[in-house]
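Asks: The following block contains a protein sequence and its predicted model.
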Amino acid sequence: MKHSWMHKVVMGIAVLGILQGCQAAKAPESEKKDTSQTTPSSEQKKVTSDVGATRDVDGVVITLQEAGYTKQRNTVDQDQPKQVVRLQFHIKNTTAEEIGVGSGNFIVYDAENQPLDVYGFDDSFGDVIHTGNELTGPAYFKVNENKPYKVVYMDMDEKIKGEWKIENLKELP
């Protein structure tokens, strides 16, 4: 009986060792994939913006579709900012559970790593996205002069999950 029990323990440790070895062997390949996705080619180095880039954040697939300055202003704020940046997002829920996502999950930082204030607008997006469903909508931020910008997606645990760099923004129609 002891031999059988010991044999199971040794076999279990051996299986764990093999699995650990397989995982370690795959790690460089997965790191290579990540590097190739984030390392721009020589042509892409000219364009440093991540507009159009998609990030898969634990099954929440987020695309920054558009980024630019808008002349739109809300009618609530008496002290209006000189510039407002509008970011258009497309989000798909590929998880097994519904998720809540909105413009409040995104933070925009300037070149000095200071967060920009959210600019409240009536069409800012936010909703519960059921499994397999999608949501598209804009988020607005008050702009200062410290460019370029970094867009960060944070989940409900307030952990950074996705980042996009945006530069050379143009006026949107």
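Replies: Looks like it arrived, so ask away.
Asks: Every contact and neighbour count from this point should use C-alpha atoms.
Replies: Will do.
Asks: close enough to count as contact, S124 and F141?
Replies: No - between S124 and F141 there is no contact under Cα atoms under 8 Å: 10.4 Å.
Asks: Quick check on the two: which one has the bigger neighbour count.
Replies: Using other Cα atoms under 10 Å, the more surrounded residue of S124 and F141 is F141, with 23 against 18.
Asks: thinking the more buried one is in contact with P81, fair?
Replies: No - using Cα under 8 Å, F141 makes no contact with P81, being 9.5 Å away.
Asks: Relative to the whole chain's centre, how far out is stretch 93-102?
Replies: 14 Å (Cα atoms, centre = their mean, to the nearest Å).
Asks: one more structure, for comparison:
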Amino acid sequence: MKKIATLIGTIMVTSIALLGCANLDDTKTSEETKQTTPKKAELKADSKATYGFHDVVDANGLRIEFTKAQLLEADNKKDAILKLSFQLANPTAEKKGFTAINLEVKNKEGESLDVYPGENYGKELETGTTDKGDGYFMVKGSGPYKVTYTDPDHKEVTATWEIAI
């Protein structure tokens, strides 16, 4: 009887020791990966690439995502207005400015749309903040529309999106 109790005790101690030595790093890594994986893929801006809705593009540190486009009727006019909605994030260590008037919007025919004199977004984003806003453009021609962002600090085309309504 004493031998059976000793054998069971040895088996229990060995089992506990083996479980204690198990590699828990795999579980920890999986949990860390889940926490650090962004919800949406963030793309580094490439002036030769064309992006679409919900592509989060890193334009020299400023993250831009176009979320919606819609045609609005102008007050007492037949002309339509293109409203572009976007989300912005500044994960950098310095302020980043963004204004909708830095967007160049072209129609299918390649003609530039004029900025509509409305409440176009324009702000500086503090470090670690996010914001959302809209830009308004007077429609001529048809879509899809190409929206190009030029970083005012670097004076170069940073990213282009193709937006269909």
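Replies: Alright, I've got the coordinates. Predicted model, so just to flag it, every value in this text is computed and none were measured.
Asks: Can you pull the residues that touch both of F141 and P81 of the first structure?
Replies: Here F141 of the first structure and P81 share no contacting residue, scored by Cα atoms under 8 Å, 6 or more residues apart in numbering.
Asks: List the contacts of K123 of the second structure.
Replies: Contacts of K123 of the second structure (Cα under 8 Å, 6+ apart): G97, F98, T99.
Asks: Return the members of these classed as buried.
Replies: F98, T99 (16 or more other Cα atoms under 10 Å).
Asks: Compare the contacts of K123 of the second structure with the first structure and list the overlap.
Replies: Retained in the first structure: G97, F98, T99, out of the contacts of K123 of the second structure (criterion both residues aligned by TM-score structural alignment, their matches' Cα atoms under 8 Å).
Asks: closest to T158 of the second structure among these?
Replies: F98 (12.8 Å; Cα to Cα).
Asks: Quick one: map the closest one onto the first structure.
Replies: Here F98 of the second structure is matched to V101 in the first structure, going by TM-score structural alignment.
Asks: Tell me the first helix or strand C-terminal of the helix or strand that contains that match.
Replies: Assigned by DSSP states H and E, V101 of the first structure falls within strand 99-102. Heading C-terminal from strand 99-102 of the first structure, the first helix or strand you meet, by DSSP H and E, is strand 106-109.
Asks: quick one: the helices in the first structure?
Replies: Taking DSSP state H as the criterion, the first structure contains helices spanning 2-38.
Asks: any idea how far the most centrally placed residue in the second structure lies from F86 of the second structure?
Replies: Nearest to the geometric centre of the second structure sits V56, at 2.7 Å (Cα atoms, centre = their mean). Going from V56 of the second structure to F86 of the second structure by Cα to Cα, to the nearest Å gives 10 Å.
Asks: Can you give me the neighbour number for P28 of the first structure?
Replies: There are 11 residues near P28 of the first structure, going by other Cα under 10 Å.
Asks: what about it, distance to T35 of the first structure?
Replies: On the measure of Cα to Cα, P28 of the first structure and T35 of the first structure end up 10 Å apart.
Asks: circling back: kindly reformat the contacts of K123 of the second structure as TSV containing distance to A17 of the second structure.
Replies: Listed next are the contacts of K123 of the second structure as TSV, based on distance: Cα to Cα, whole Å:
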residue	distance to A17 of the second structure
G97	57
F98	58
T99	61
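Asks: with the contacts of K123 of the second structure in mind, which one is nearest to N107 of the second structure?
Replies: T99 (20.2 Å).
Asks: what sits against that closest one?
Replies: Applying Cα under 8 Å, 6+ apart, we find T99 of the second structure in contact with N120, Y121, G122, K123.
Asks: rerun that using 6 Å as the cut-off
Replies: By Cα atoms under 6 Å, 6 or more residues apart in numbering, the contact list for T99 of the second structure reads Y121, G122.
Asks: Could you do V118 of the first structure as well?
Replies: Counting by Cα under 6 Å, 6+ apart, V118 of the first structure has contacts F141.
Asks: can you count the residues close to T14 of the second structure?
Replies: 12.
Asks: State the distance from it to A5 of the second structure.
Replies: 14 Å.
Asks: Repeat that for K155 of the second structure.
Replies: 80 Å.
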